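In: one predicted model, sequence on top.
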Amino acid sequence: MIGTDAVQGMILELQNEMSQYQHQFVGRRNAFLAEAMYLGLGEGEARSYAIQSIGPIVPVTCMPTLAPGKTRPLSPMLEARYRYAGYWQDMGEHMLLPDDLLRISSTERFRSWISDMRNYWVESAPYRFGDDRLSLLSVANEEEGHFSMLVWKEPGEEPEVWTYASQHEYRFSHLLHWFKWLNGRSEE
């Protein structure tokens, strides 16, 4: 378990990383537009994907798990994330509110993805942990199974973040390291 002073320092660092992620959008957008148009996407269509939308802060007290009706209390870092912004779309990354996460995690497509992970991807989060220890955190592409999940390993500790994209798995010991990765400064 992380000490209180260390947690406070990590929360301040997380707030800084979230702020950088928000304010560096223009640079990420310009790089995305240049690459998308180079690959043949029309400018109008590329611009339709290159958006940032940050919703107002709404009270969040717990995170739903994949187990119906089961929630987890917010960890200090998750509290900081939801005090920073509500719904947050940054190009392809959609960091949603718990109600949206519940809606997506109950769809047949998502449940099928979880089932496939349990059956065919040894050591994936769904293979290793039950639904009561997994929460959906963000969605990058529902159709292709690009999701980030919270993995609740131990009560009272920060959940890990496991990201799945293009048949790759990326693991982060907590939300701070995930945001560093989003900012291009991975420590794990």
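Out: Perfect, I can see it now.
In: for the rest of this, base every contact and every neighbour count on C-alpha atoms.
Out: OK.
In: so which residues make contact with stretch 130-147?
Out: Applying Cα atoms under 8 Å, 6 or more residues apart in numbering, the contact partners of stretch 130-147 are 63-67, 70-71, 92-96, 101, 105, 109-110, 113, 125-126, 148-153, 163-166.
In: and these, which of them are buried?
Out: When the contacts of stretch 130-147 are checked for burial by 16 or more other Cα atoms under 10 Å, the buried set is 63-66, 71, 93-96, 101, 105, 110, 113, 125-126, 148-152, 163-164.
In: OK, contacts around Arg72?
Out: 62-65.
In: swap that for Pro56, please
Out: Per Cα under 8 Å, 6+ apart, neighbours of Pro56: 85-87.
In: picking that back up, give me the subset of the contacts of stretch 130-147 lying in strands.
Out: The strands, defined by DSSP state E, take in 63-64, 71, 93-95, 148-151, 163-165 from the contacts of stretch 130-147.
In: what about versus this one:
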Amino acid sequence: MIGTDTLQGMALELQVEMSHYRHQFGVRRNDFLVEAMSYGMSEEEARACAIQRIGPVVPVTSMPTLALGKSRPLSPMLAARYQYAGDWKDIHEHLLLPNEVLRIAATEQFRSWISDMRNYWVESAPYRFGDDRLSLLSVASEKEGHFSMLVWREPGEEPEVWTYASQHEYRFRHLLHWFKWLNGRSEE
């Protein structure tokens, strides 16, 4: 278990990483535009996708899990994330508010994706953990099943972040390391 002082320091470091991610949008946008147009997307289409929209902070006290009607209290780092910004869309990454988690988790497409992972992807988060230990953090593509999930291994611990994209899985010990990865400074 991580000590209280250490968690407070990590939450402050997370705020720095979130600020860095927010303020480096222009660099990511330019890189995205070049890449998208190299794959045949028109400049107009690429610019329409290359947006950053950050909603106001809203009170969040718990995070819904994939188990209907069950939630988890916010860990210190999740609390720091929701004290920093509300709904947050950045090019492809959409960091979710709890009501969006509930909406997506209830869709047939998402439930099918979870079921397929439980049945066919050995060692995936849905294979290893029950719905009461899983939640959604962000979505890159609902259609293609590109999600980042929160995984609570133990009560009272910071949840891990497991990202699924293009048949790949990336695991991070906690939210701070996930944001470092988004910023291109991964320690994992």
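Out: Alright, I've got the coordinates. Every value quoted in this text rests on a predicted model; they were computed, and no experiment measured them.
In: can you give me the TM-score here?
Out: TM-score for the superposed chains, counting by TM-score structural alignment, normalised by the length of structure 1: 0.99, backed by 188 aligned residues with a Cα RMSD of 0.5 Å.
In: sorry, back to before: most neighbours among the contacts of Pro56 of structure 1, please name it.
Out: Gly86 (20 neighbours; other Cα atoms under 10 Å).
In: in structure 2, where's the longest strand?
Out: Structure 2, longest strand under DSSP E: strand 134-141.
In: so it matches what in structure 1?
Out: Aligned using TM-score structural alignment, strand 134-141 of structure 2 spans residues 134-141 in structure 1.
In: mind telling me what Phe32 of structure 2 corresponds to in structure 1?
Out: Mapped onto structure 1 by TM-score structural alignment, Phe32 of structure 2 lines up with Phe32.
In: how about that match, what does it touch?
Out: So Phe32 of structure 1 contacts Ala50 (Cα under 8 Å, 6+ apart).
In: repeat that for Ile11 of structure 1.
Out: 76-77, 80, 176.
In: tell me if it really is in a helix.
Out: Yes: counting by DSSP: H, G, I helix; E, B strand; the rest coil, Ile11 of structure 1 is part of a helix.
In: distance of the most centrally placed residue in structure 1 from Asn30 of structure 1?
Out: Centroid-nearest residue in structure 1: Ser138, 3.5 Å away (criterion: Cα atoms, centre = their mean). Applying Cα to Cα, to the nearest Å, the value for Ser138 of structure 1 to Asn30 of structure 1 is 23 Å.
In: what of Ile54 of structure 1?
Out: Per Cα to Cα, Ile54 of structure 1 is found 19 Å from Asn30 of structure 1.
In: what span of structure 1 lines up against stretch 48-63 of structure 2?
Out: Going by TM-score structural alignment: stretch 48-63 of structure 2 matches residues 48-63.
In: end to end on the matching stretch, go ahead and measure it.
Out: For stretch 48-63 of structure 1, the first-to-last residue distance is 30 Å (Cα to Cα).
In: cool, stretch 68-80 of structure 1 as well?
Out: End-to-end distance for stretch 68-80 of structure 1, by Cα to Cα: 25 Å.
In: near Ser135 of structure 2, how many other residues are there?
Out: Around Ser135 of structure 2 there are 25 residues (other Cα under 10 Å).
In: please disregard the earlier target; I meant Thr107 of structure 2.
Out: 12.
In: please say which position in structure 1 it maps to.
Out: Aligned counterpart of Thr107 of structure 2 in structure 1: Thr107 (TM-score structural alignment).
In: wasn't Gln89 of structure 1 part of a helix?
Out: No: per three-state DSSP, Gln89 of structure 1 lies outside any helix segment and is strand.
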